[in-house]
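S.K.: Turn this into a model:
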Amino acid sequence: MVIINSKFLVQNITGVQRFAFNVAIKLAKLKNDNLLFFMPNKKFNYFYENLFKENIPIIKGYTRGIIWEQIELPFFAKRKKAIILNLGNSGPIFYNKNVTIIHDLLWLKYPEAYSKLFTKWYSFMIPRLIKNSLKVITVSQTSKRDIVDHFKIAEDKIAVIYPGVDRSVFKPLNLERENFILWVGSLKFYKNVHGLIEAFKILKQNYKIPYKLTIAGYGVGELRGKIDEKIRDDVDFVDKVKDEILLKLYNRALVFVFPSFYEGFGLPPLEAMACGCPVVVSDTGGLPEVCGDAGIYCNPQDPYDIARAIYEVISSKELRGSLIKKGLERANLFSWEKTAREILNIVKELL
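M.R.: Model prediction:
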C-alpha cells in the first residue's frame, strides 16, 4: 500500500504544488489499487477539482497542519503498513517508510524569502525526513548536488526525476505574437523580478524598444506603485494566473524571460517552450537542464546582461524562429506521465 501525502490539496499554488497535482493526476489515472490519497481536514483548493473527478479514494483526516502531517498521517500509514509518498518537500519525520521529493534547498540559499519560523522548521525537519526516507527524489542534477553536499548523504539514496509539462494544456494556439515581454512567477526575492524590471528600463532607455513588459502571478499588482514612473505606463500586471490565462499569455508574448537567481528546476520556461514562446533564462541552477540549447542565457546578477539577452531575441525574427522550433522539441522530452511512472517504479521496488 502507498499513501500519497495529499497536503498539497489544501495549499495555494506554487511550482511545488503544481508538481504534486500533476503527478497525482497521472498516478490516479494509472488506476493502481495500491494507491490511497490522504489529506488534512481542511477545504481543498478549487484548483485541484480535476483530481476529484478521477473517482479515486481520497480520505480526509480529522486534523490539519503539523499535527496532521506529523501525527495523524504516520499513524494512519502504520495501520495500513504503507509507504508514504511525500510529493512536496515535507513529510512525517519519525515514520521510517517515506519516499520523499525534495525540490530544492531554497530555504537555505535564500532564507530572507521565507519567515524565520518556516526556515527553522525546515532546518529541523528536512534532515530528519531525509534520514527516515527509504528514497529521496529530486527534480534536477543541480538539486541533487546541493542535497548531497549539504546533508552529506550517499548519492545512490537520491534519484533525479524531471517534472513534466501538460501538452494538452500548454500548446501552440497559432495566435499572433504581440510586442510584449512576459514574466511569470511569485514575488520571492530569488525570482529576481526586480532585476527584470531594471533590465526593461535599460531596454527602454538604451535600445528605445517599443515593447511592454507583462508581469503575471498572484499578488504581483502590489508592484504597480513601485515601478519607476518613466516606464510605469509600459508595465502591465496580471494577478489571475489560471492555466487558460497562462496559455494565452505564453502564446501572445514575443519572448518569455525568467532571470531567477536560482531554481531547482523551473516550470514556467518549460510551459513557455511548449507553447512555442522563445525563452531567456538565467545561466544558473537547474534552468540549463530545463532549456538545454533551446534558450538564450543571461547572468541574473547583471541587469545589463539580462537586457542584452532580451534584445538579442526581440531584435531577430530568425533567432526567434530557431528558438521556437528548438523549444517545442525540447518540451516534448518532458511529460507528467513519464514523471509519475518513474516515481511509481521507485516506490514499487521498495514495497
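
S.K.: From here on, just use CA atoms for contacts and neighbour counts.
M.R.: Noted.

S.K.: All the strands of the chain, residue numbers only.
M.R.: 2-5, 35-39, 58-60, 83-86, 98-101, 133-138, 158-160, 180-184, 212-216, 235-238, 255-258, 279-282, 295-298 (DSSP state E).

S.K.: Please convert those strands to TSV, extending it with distance to F151 and mean neighbour count.
M.R.: Formatted as TSV, the strands of the chain follow (distance: least, Cα to Cα, whole Å; neighbours: other Cα atoms under 10 Å):
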stretch	distance to F151	mean neighbour count
strand 2-5	23	24
strand 35-39	29	21
strand 58-60	34	14
strand 83-86	19	26
strand 98-101	15	27
strand 133-138	12	23
strand 158-160	12	20
strand 180-184	31	23
strand 212-216	35	21
strand 235-238	39	17
strand 255-258	29	27
strand 279-282	26	26
strand 295-298	30	25
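
S.K.: I'd like these laid out as JSON lines, including distance to V347.
M.R.: Putting these into JSON lines (distance: least, Cα to Cα, whole Å) gives the following:
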{"stretch": "strand 2-5", "distance to V347": "8"}
{"stretch": "strand 35-39", "distance to V347": "11"}
{"stretch": "strand 58-60", "distance to V347": "19"}
{"stretch": "strand 83-86", "distance to V347": "8"}
{"stretch": "strand 98-101", "distance to V347": "7"}
{"stretch": "strand 133-138", "distance to V347": "8"}
{"stretch": "strand 158-160", "distance to V347": "12"}
{"stretch": "strand 180-184", "distance to V347": "33"}
{"stretch": "strand 212-216", "distance to V347": "36"}
{"stretch": "strand 235-238", "distance to V347": "39"}
{"stretch": "strand 255-258", "distance to V347": "33"}
{"stretch": "strand 279-282", "distance to V347": "33"}
{"stretch": "strand 295-298", "distance to V347": "34"}
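
S.K.: Please generate a structure for the following sequence too, so the two can be compared:
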Amino acid sequence: MKIAIDIRKIEDFGIGSHIWNLLKSLSQIDEENEYFLIGYSRRPLPNLGKNFNFLKTTAGKYSLSEHIKIPVLLNKIKCDIFHSPHYVIPFFHKGLTTATIHDVIHLLFPSYLPLKILRYYAYFQIMRTLKVSKIAYTVSFSSKKDIIRFFPWAEKKIEVIYNGVDERFFERAKAEICEKYKKELGNYILYVGNIKPHKNIGILLKGIRKLKGVKLVIAGSSPDNNILERIEREGLEGKVVFMGFLPFEELSALYESSQVFVFPSFYEGFGLPPLEAMAKGVPVVSSSAPSMPEILKNGAVYFDPDSEDSLIEAIVSVMENKDLRERITMEGRNVAQSYKWSDSATKILNCWRIINESCPRS
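M.R.: Presented below is the predicted three-dimensional model:
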C-alpha cells in the first residue's frame, strides 16, 4: 500500500505527540508499505525506515490552499489511503480516507471559538470527515460518546484506539538535569500542556496561593498577557514559573524532579501528560473531567475542576499521606505501562489493510 499521512500538526502539543509516536511505531512494525508524509517539521523526527518519504507543502493548517494543494500531491503519488490525524480532510480528495478525531471540544464549548464562522467550520469539517472516512478513529470511549452526541448516524464508523505512552518516559532522566531543576526550582507542583481555556489554569493559580513551601511550574506553554497580569496582580511572582516548550531530555527531568503532577482540565479527549508523569513515577492529581477516570483509572487522585478546595485537598493528601502517595505512584506506573504505541499503530495498520482489501482500486 501507499499510505499518505498529513503531518503538518506535528509541532502542536497534543496532536504533535500523537503524530510523532505513531510514525515511530509504524516505522518499527512495518517495512512492507510505503509511507508519504505530507508537511514539514522543525521538531526532530524519530528515526524512520527507508519506506518513509517526505512531501513538503506550503499549504497552511486550516487554510483554503490545503483543500487544493494536498489533493494534487495525493494524485501524483497515487496513494491507496490518506490518513488525517485531525478532523480536516481536503475537499477535493476523493480516495480512501481515514482520520483521527481526538475530541469535539469546539462543539461542546463553542464559546472557546470567538467567531461563529469558526464554530460552523469546525462542525462542518467534523461532519464531513465522518461522512467521507471509511473509519474515524478516536482516542477514548468518552470522546466517542461525545462525537455520537452530535453525529449519531456515524456511530458504526467510529473506532476507539487509545494513544500510547512514549516509552522513553519510563527511563530515568539524566541526573545532572534533575539536580539542576531541584536546585533552581526547589519543591514544585508541575503542569504540562497548553493554556487554552478548557485547561483550567486559573484554578492552579488560585490554589498555589494557599499552598506553602511549593511552587507551580508550567511547561509546554508561555504565558499570555492576561495570565502575566493576574500573576502580578495577585502577588504570585516567584510562586509561578513558566518553562515554555522543552526538548525531551529537559521535560523528562522536569517530570521526574516534581513532587506532584496536576492536570486540572475541564475536558480532555485523552490526556497524555498525566500518563507521562505516571511513567516517570510521579503521583498524579487529576480533575474528574470526562475521559480522565477512563484513561487514568486508579492511578490518580481526582478532584472537582470547579472547586478550589477540592484541588487543594487532593494535592495536600498526596503530599502528606505517604501511603497514598506510594500507592498511586505504583498503580499509576502500571496504568501507564498498559498504553503502548506499538499496540495503537498495529490496530491502525490492520484497519488500513482491511479497508484497502475491501475497496480495491479500479
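
S.K.: quick revisit: just tell me which of the strands of structure 1 ends up closest to F265 of structure 1.
M.R.: strand 133-138 (9.4 Å; Cα to Cα).

S.K.: Just give me the mean distance for that closest one relative to structure 2.
M.R.: When structure 2 is overlaid, strand 133-138 of structure 1 sits 0.5 Å from its aligned residues on average, using mean Cα distance after the TM-score superposition for structure 1.

S.K.: Need the contact partners of that strand.
M.R.: Applying Cα atoms under 8 Å, 6 or more residues apart in numbering, the contact partners of strand 133-138 of structure 1 are 96-104, 130, 144, 157-162, 350.

S.K.: Same question for stretch 35-43 of structure 2.
M.R.: So stretch 35-43 of structure 2 is contacted by 2-8, 10-11, 51-58, 70 (Cα under 8 Å, 6+ apart).

S.K.: hey, where'd the helices end up in structure 1?
M.R.: 15-29, 49-52, 65-67, 73-80, 106-109, 116-131, 141-151, 193-202, 243-252, 267-274, 287-291, 303-314, 317-331, 336-350 (DSSP state H).

S.K.: would a markdown table of the ones you listed with mean neighbour count and distance to G221 of structure 1 be doable?
M.R.: Formatted as a markdown table, the helices of structure 1 follow (neighbours: other Cα atoms under 10 Å; distance: least, Cα to Cα, whole Å):
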| stretch | mean neighbour count | distance to G221 of structure 1 |
| --- | --- | --- |
| helix 15-29 | 20 | 20 |
| helix 49-52 | 13 | 27 |
| helix 65-67 | 13 | 29 |
| helix 73-80 | 17 | 38 |
| helix 106-109 | 15 | 24 |
| helix 116-131 | 16 | 25 |
| helix 141-151 | 17 | 31 |
| helix 193-202 | 22 | 13 |
| helix 243-252 | 20 | 16 |
| helix 267-274 | 26 | 19 |
| helix 287-291 | 22 | 26 |
| helix 303-314 | 21 | 22 |
| helix 317-331 | 19 | 29 |
| helix 336-350 | 17 | 31 |
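
S.K.: And those helices: which comes nearest I231 of structure 1?
M.R.: helix 193-202 (6.6 Å).

S.K.: Give me the helices and strands touching the closest one, please.
M.R.: Other elements packing on helix 193-202 of structure 1 under the criterion 3 or more Cα pairs under 8 Å, 6 or more residues apart in numbering; DSSP states H and E are helix 303-314.

S.K.: what packs against the helix it packs on?
M.R.: Under the contact rule (3+ Cα pairs under 8 Å, 6+ apart), helix 303-314 of structure 1 is packed against helix 193-202, strand 255-258, strand 295-298, helix 317-331.

S.K.: contacting residues for the closest residue to C79 of structure 2 other than its chain neighbours?
M.R.: Leaving aside its sequence neighbours, C79 of structure 2 sits nearest to K2 (Cα to Cα, 6 or more residues apart in numbering; 4.8 Å). Contact partners of K2 of structure 2, counting by Cα under 8 Å, 6+ apart, are 33-36, 78-81.

S.K.: What of G225 of structure 1?
M.R.: Taking Cα under 8 Å, 6+ apart as the definition, G225 of structure 1 has no contacts.

S.K.: now swap in G185 of structure 1 and tell me
M.R.: Contacts of G185 of structure 1 by Cα under 8 Å, 6+ apart are 191, 216-218, 268.

S.K.: mind running it again at 7 Å?
M.R.: Counting by Cα atoms under 7 Å, 6 or more residues apart in numbering, G185 of structure 1 makes contact with 216-217.

S.K.: What distance do you get for the residue lying closest to R128 of structure 2 once chain neighbours are set aside to L96 of structure 2?
M.R.: Of all residues not flanking R128 of structure 2 in the chain, I89 sits nearest, at 8.0 Å (Cα to Cα, 6+ apart). Distance of I89 of structure 2 to L96 of structure 2, given as Cα to Cα, to the nearest Å: 11 Å.

S.K.: repeat for K340 of structure 2
M.R.: From K340 of structure 2 to L96 of structure 2 the distance is 27 Å (Cα to Cα).

S.K.: related to what we said a few turns ago, neighbour count winner among I89 and L96 of structure 2?
M.R.: More neighbours surround I89 than the other of I89 of structure 2 and L96, with 28 against 21 (other Cα atoms under 10 Å).

S.K.: which residues does the counterpart of P264 of structure 2 in structure 1 contact?
M.R.: Matched across to structure 1, P264 of structure 2 falls on P259, judged by TM-score structural alignment. Residues in contact with P259 of structure 1, defined by Cα under 7 Å, 6+ apart, are 191-192, 196, 281-282, 300.

S.K.: corresponding residue for V214 of structure 2 in structure 1?
M.R.: Match for V214 of structure 2 (TM-score structural alignment): Y211.

S.K.: Please name the residues that touch its match.
M.R.: 179-180.

S.K.: and stretch 131-150 of structure 2, how far apart are its ends?
M.R.: Stretch 131-150 of structure 2 end-to-end distance (Cα to Cα) = 13 Å.

S.K.: residues near the counterpart of D80 of structure 2 in structure 1, how many?
M.R.: Taking TM-score structural alignment, the alignment pairs D80 of structure 2 with A82 from structure 1. Neighbour count of A82 of structure 1, defined by other Cα under 10 Å: 20.

S.K.: Skipping adjacent residues, who's closest to A82 of structure 1 in space?
M.R.: M1 (4.7 Å).

S.K.: who's in contact with that neighbour?
M.R.: Listed by Cα under 7 Å, 6+ apart, the contact partners of M1 of structure 1 are 34-35, 81-83.
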